[in-house]
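Asks: sequence and predicted structure are below.
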Amino acid sequence: MKSISTYQNKKVLVVGLAKSGVAASLLLHRLGAFVTVNDWKPLSENKDAQTLLDEGIKVVCGSHPVELLDEGFEFIVKNPGIPYTNDLIKGAIEIGLPVITEVELAYQINESKMIGITGTNGKTTTTTLVHHMINADKQTVYMAGNIGTVACEVAQHVTEDETMVVELSSFQLMGIDQFNPTIAIITNIYEAHLDYHSSRNEYVEAKVAITRNQTPDDFLIVNTDQPELMDRVNFSKATIIPFSTTQILENGLYIKDDAIYFNQERVIQVEEIVLPGAHNLENILAAVGASKLSGVSNEAIYSVLTTFSGVRHRTQFVREWQGRKFYNDSKATNLLATKSALDAFHTPTILLCGGLDRGHEFDELGPYLSNVKAMVVFGQTAQKMIELGQKAGIKTIKRVEGVEQSVSVAAELSDEGDIILLSPACASWDQHPTFEVRGDIFIEQVNKL
C-alpha cells in the first residue's frame, strides 16, 4: 500500500455504511484522518456503526442531517448507493466539498496493476473471466469492487507485481478524481439506472469516466459494435483495443472462421467454449483482451474457456431434475439481461420473472418469448408480466407470491427437455435486499425438488 498524507489530520465524513463505508472508514482512520461516519440506520440497529465506534471513530446515526456540514469537513466519501439528490450530498457539492467513492481511495493507495471493468451488462462475467485467466497463468491476482472484496480493502494488501481486477458501477465511477486503471474495459452501454441518474447522458458519462485519466501507456478495451459508445470515448488518450462479434478487425478482438482472434492471432475455436449464450462472446472477447495485455498465455485462456460455465446468479446452471434444466439468472435486473438469457436457449422454456416496479414497460421482451411455453410471475411487476405474456400468446401464466413458490409451480408446468429459467428483468428490492438473496432462494428451492 502506498503511503499517502492526503488525509493526515484532515476531517473526513463517510456517508453511508455497508461494506464499502466500513472499509473506507477503517482505511481513512489508518491514514490518520479524523473520521466521522453518518448512516441512516439508528445506532441501536447498526452493528457496523457500533464496530466503528469501538475503533474510536465518531458515528452519527438515524438520519443524514445537513447540519453536519457545519463541522468543517475537508472531504466526503459517499457510499455508492446514496444518490446525489440526498440533501447532505447536494449541500456538500454546493459548498465545493470533494465527494468521492471508496474506489477512488483504493486507487490512491494502490501499488498493483489495476484492471477496471464497467458496462451496463456483462461486468461480473468479464471480471470473473479475467481473474480466472490471470490466475490460470500462475500470476497473483485479486478480484474486487462490486464482486468480491471492497476495492479499498484489497488495495491495502496488493503489491506492485500483482494484479487487481475491479468491477465498477456507474455509481462508483461518478465519485472518482484521480482514478486510472492500467487496463479499462467498457463491455456495452444501454439505458439503465435512470431512477438514480438524472438522465441517460449522466449515466453514460459516469461509465466512460473510467478512461478519463488514462494515458497513451494505458489501454481501453471497448465494444466497437456500439457506435454511440465509440463516439463517447473519443476523448480518451488511452490506446484503444476494440472488440467486435460482428466485424473482422485489423487489430483488436474479433471472430473469424468461428475462432476468437487477438491482433490476428488465433486464440480458441468458439465451439470449444463452454459458457452459453451469444451475448457472452462479447464478455469473452473483452476478457481475452485484458488477459493478453497482461501477458497471459493462450494455454491459460483455453483452460478457462473450456471449463468455465458461468458466474453465480448469471445464467448459472443449477441442476438437472427429471430431464428439466434449471438456470439461475437472478442478476438479470433489466430488460437487456433477460433478453440475452432468453436468446441463449432454443428449447421450450418456462420463464420465472418479476420484481421491483421502476415504471418501465416490458414490451421489448415480446420478440424474445417465442420459445417460452409458460410464465411464472411475482413481485410488483407481476401484472405487467401477465399482460406481456398474454400479448405474446403464452397460454399458461401463473402468478405466485415470490421466487420461493415459483420453483415448484414451474416444475409442475414443465416437461422433460424443458429449460426452467429465473430471469426476472427487474431488481429484487421489492421482496429481497439483493439479487443474490433472490438467486440463493431459487437455488435452495431447486435443490429441494
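Replies: Okay, I see it.
Asks: CA atoms for contacts and neighbours, from now on please.
Replies: Fine.
Asks: which residues does the closest residue to G277 other than its chain neighbours contact?
Replies: With sequence-adjacent residues excluded and distances taken as C-alpha to C-alpha, 6 or more residues apart in numbering, G277 is closest to A344, at 4.2 Å. Applying C-alpha atoms under 8 Å, 6 or more residues apart in numbering, one finds that A344 lies in contact with 276-279.
Asks: quick one: A344 from N280, how far?
Replies: Computed as C-alpha to C-alpha, to the nearest Å, the A344 to N280 distance reads 9 Å.
Asks: next one for the comparison:
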Amino acid sequence: MKNRKVTIFGMGVSGLSALRLLHREGADITVISQGKVDFWPNLEQILKYVPREKCYSQEEIKLDTELVILSPGISKKHPLLKDIKVPIWSEIELGFKYVDAPIIAITGTNGKTTTVTLLGEILNSMGHSAFVGGNIGIPLCDYPFWKKKAEYIVLELSSFQLEAMESFKSKVAAILNISQNHGERYDHFKDYVSAKLNITKNCESFLYTNEVPYKGPGKRIDLSDIEMDWDLTNFKIPGKHNLKNLYVIYEILNILGLDLKKAEGTLSSLSGVPFRMQYLESDFPLCVFNDAKSTNWDATLTAISSVEGDIYLILGGQKRGKGDSILPHLAEIKKHVNKVFLIGETTDSLAREIGDEAFAISCYKLETAIEEAHKESNGTLIFSPAFPSFDQFKNYVERGEAFSKLIMGES
C-alpha cells in the first residue's frame, strides 16, 4: 500500500478505521464524506492521519485514485463512482489483507449479531482467542492493531459490506436466513440475495439453512428439525429463534473440529446481545424487552412470538420505500399483541393501514409511546420497531439506549 493513491469514501466508524490502517501502511490518502468538511463530527480524529487539504465533501471532488475504500452506507451506484475503472473495496476487504487467522464469516437478514456474539463468547470461554467484529461495530481494520494474535476472526457481514469484496476468503461462511429487507438500497429482492451470497466466494466451507432461498454447494441444515448433542437446560436466552442461532453455532464448531462437549459447558455463561430482545429489569408496570435492533418485519414477528401473555408493542421508524406495509403481517401481529404504539416517520401510514384507533395508538415520539404503555398494568412491553432508526436517531444503538433510559426513568 505504500504510496498507493487511495480514496476513502465515507468517514464513519469503518472509514476511520481504514484511514488509520492505511496511514500506518504509508498510503497516499484522500478522504471524502458528506457535508462541509469543517462540520464533519469526527474531523479532529481524521486530521491525525491526513492533512486538511486531502479532505473533501462529496459534492466538490472528482475522483483521481488507484483504489476506493467504500463505506457500507454508500452504494457502488453512487454518481461519484460512475465510470471509474479502479477497484472498489469494502473496509472488510482491506482489513482481510492484514489478517493472519482463520475467518468465520456470518450473514443473514436476522440473528447475525446474536450469532456472532455468542460464537465469540463460546470460543473465548473454550480458551480459543477470538476477535469479534465487522458489522457488529468493531471494524476488521482494527485487528492489525490488536496486541495479541487471535486464534479465530469472527465477522458479522452485512449485504452492504459484501457488495464490495474481491479476494476475501473465510474458513467457514454461514448464512442464517434471507428475507425481504433494505428496500431503500435494492430495487429487487434478487439483488439483495445476490449480495448476501457473495459471502460464499472463496470460502473453504459453506453452511446455510432452509430459510435461505438458495440451492447449491454447501451444507444445508433444517431449522425446523434442530438436533444438537447438548443439554440445553443451562441455555437461558429466550426465544426459539435463539435456538436456531445456537444450532448454526453448533454446526460451525463441528466444521472447525472443535470439542463440542467443552463448548456445551459454556452455555450457562452466555448473556445475549444488547438491544436484541434484551430484558430490562425496572420498576415499569410491565415486563420490558428492548429489541431496538429490529429493522424489518421478520425480526419483529420473531420478537413477539417469543413471549407469552399480553403483549404491548412499540413499532415504527424511518420509511424504507419498499416492504413498509403492515398489511401482510397484521393478522399475525394481532394474534400476539394487545395494543400497538406507533412512532416515527411511519406513524401515519401504519395507522391508516391498521384502521383501528383502539388497537393502534399514534404516538410519534418514543417518550409518548412509553407514557401510553405505562397506563397498562399487566403483560409485556416490547420495543421492536421493524424499521430503521434514522428518522429520529443516529443509529439503532442510540435508539436502544434512549428507550432503556426512558424505561429506567433516566433523563
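Replies: Now that the structure is in, tell me what you want to look at. Predicted model only: the values in this text are computed from it and were never measured.
Asks: what's the residue nearest to G277 of structure 1 aligned with over in structure 2?
Replies: Aligned by TM-score structural alignment, A344 of structure 1 pairs with S306 of structure 2.
Asks: and the closest residue to D310 of structure 2 other than its chain neighbours, what does it touch?
Replies: If you skip the residues right next to it in sequence, D310 of structure 2 has G379 as its closest partner in space, 4.6 Å away by C-alpha to C-alpha, 6+ apart. With contact set as C-alpha under 8 Å, 6+ apart, G379 of structure 2 has these partners: 286-287, 309-312.
Asks: tell me the most packed of the residues you listed, by neighbour count.
Replies: Counting neighbours by other C-alpha atoms under 10 Å, Y312 leads the contacts of G379 of structure 2 with 25 neighbours.
Asks: contact partners for it?
Replies: 337-341, 373, 379-382.
Asks: if you set the cut-off to 7 Å instead, what comes out?
Replies: Shown in contact with Y312 of structure 2 (C-alpha atoms under 7 Å, 6 or more residues apart in numbering): 337-340, 380-382.
Asks: run a quick neighbour tally on the corresponding residue of structure 1 for K85 of structure 2.
Replies: With TM-score structural alignment as the criterion, K85 of structure 2 lines up with G96 in structure 1. Number of residues near G96 of structure 1 (other C-alpha under 10 Å) recorded here: 11.
Asks: before we move on, what about P213 of structure 2?
Replies: When counting by other C-alpha under 10 Å, one arrives at 12 neighbours for P213 of structure 2.
Asks: any idea how far F289 of structure 2 is from the nearest residue to it once chain neighbours are set aside?
Replies: Closest residue to P213 of structure 2 apart from its sequence neighbours, by C-alpha to C-alpha, 6+ apart: I178 at 7.0 Å. Counting by C-alpha to C-alpha, the separation of I178 of structure 2 from F289 of structure 2 is 24 Å.
Asks: got it, and L63 of structure 2?
Replies: Look at L63 of structure 2 and F289 of structure 2: by C-alpha to C-alpha, they are 46 Å apart.
Asks: more crowded one of those two?
Replies: Neighbour count, other C-alpha under 10 Å: between L63 of structure 2 and F289, F289 has more, with 23 against 15.
Asks: aligned counterpart of the more buried one in structure 1, please.
Replies: Matched to structure 1 by TM-score structural alignment, F289 of structure 2 sits across from Y327.
Asks: doesn't that match fall inside a strand?
Replies: Yes. If the criterion is DSSP: H, G, I helix; E, B strand; the rest coil, then Y327 of structure 1 is within a strand.
Asks: residues contacting it?
Replies: 315-318, 420-422.
Asks: if you rank these by neighbours, which is first?
Replies: With neighbours taken as other C-alpha under 10 Å, the top of those is L422, carrying 32 neighbours.
Asks: follow-up on the earlier one: list only buried entries from the contacts of A344 of structure 1.
Replies: Neighbour counting over the contacts of A344 of structure 1 (16 or more other C-alpha atoms under 10 Å) leaves 276, 279 as the buried ones.
Asks: out of the contacts of A344 of structure 1, which comes closest to D440 of structure 1?
Replies: Comparing those against D440 of structure 1 with C-alpha to C-alpha places P276 closest, at 20.8 Å.
Asks: tell me the counterpart of the closest one in structure 2.
Replies: Per TM-score structural alignment, P276 of structure 1 is aligned with P238.
Asks: distance of its match relative to N177 of structure 2?
Replies: Between P238 of structure 2 and N177 of structure 2 the computed distance is 19 Å (C-alpha to C-alpha).
Asks: likewise D231 of structure 2?
Replies: Distance, D231 of structure 2 to N177 of structure 2, by C-alpha to C-alpha: 25 Å.
Asks: which one of those two has more residues nearby?
Replies: Counted by other C-alpha under 10 Å, D231 of structure 2 and N177 do not tie: N177 has more neighbours, with 18 against 11.
Asks: and the more buried one, what's its match in structure 1?
Replies: Counting by TM-score structural alignment, the partner of N177 of structure 2 is N188.
Asks: roughly how far apart are the aligned partner of L43 of structure 2 in structure 1 and P42 of structure 1?
Replies: In structure 1, the residue paired with L43 of structure 2 is A49, using TM-score structural alignment. According to C-alpha to C-alpha, A49 of structure 1 and P42 of structure 1 sit 9 Å apart.
Asks: more crowded one of these two?
Replies: Using other C-alpha under 10 Å as the criterion, A49 of structure 1 and P42 rank with A49 on top: 27 against 13.
Asks: the more buried one: what secondary structure?
Replies: helix.
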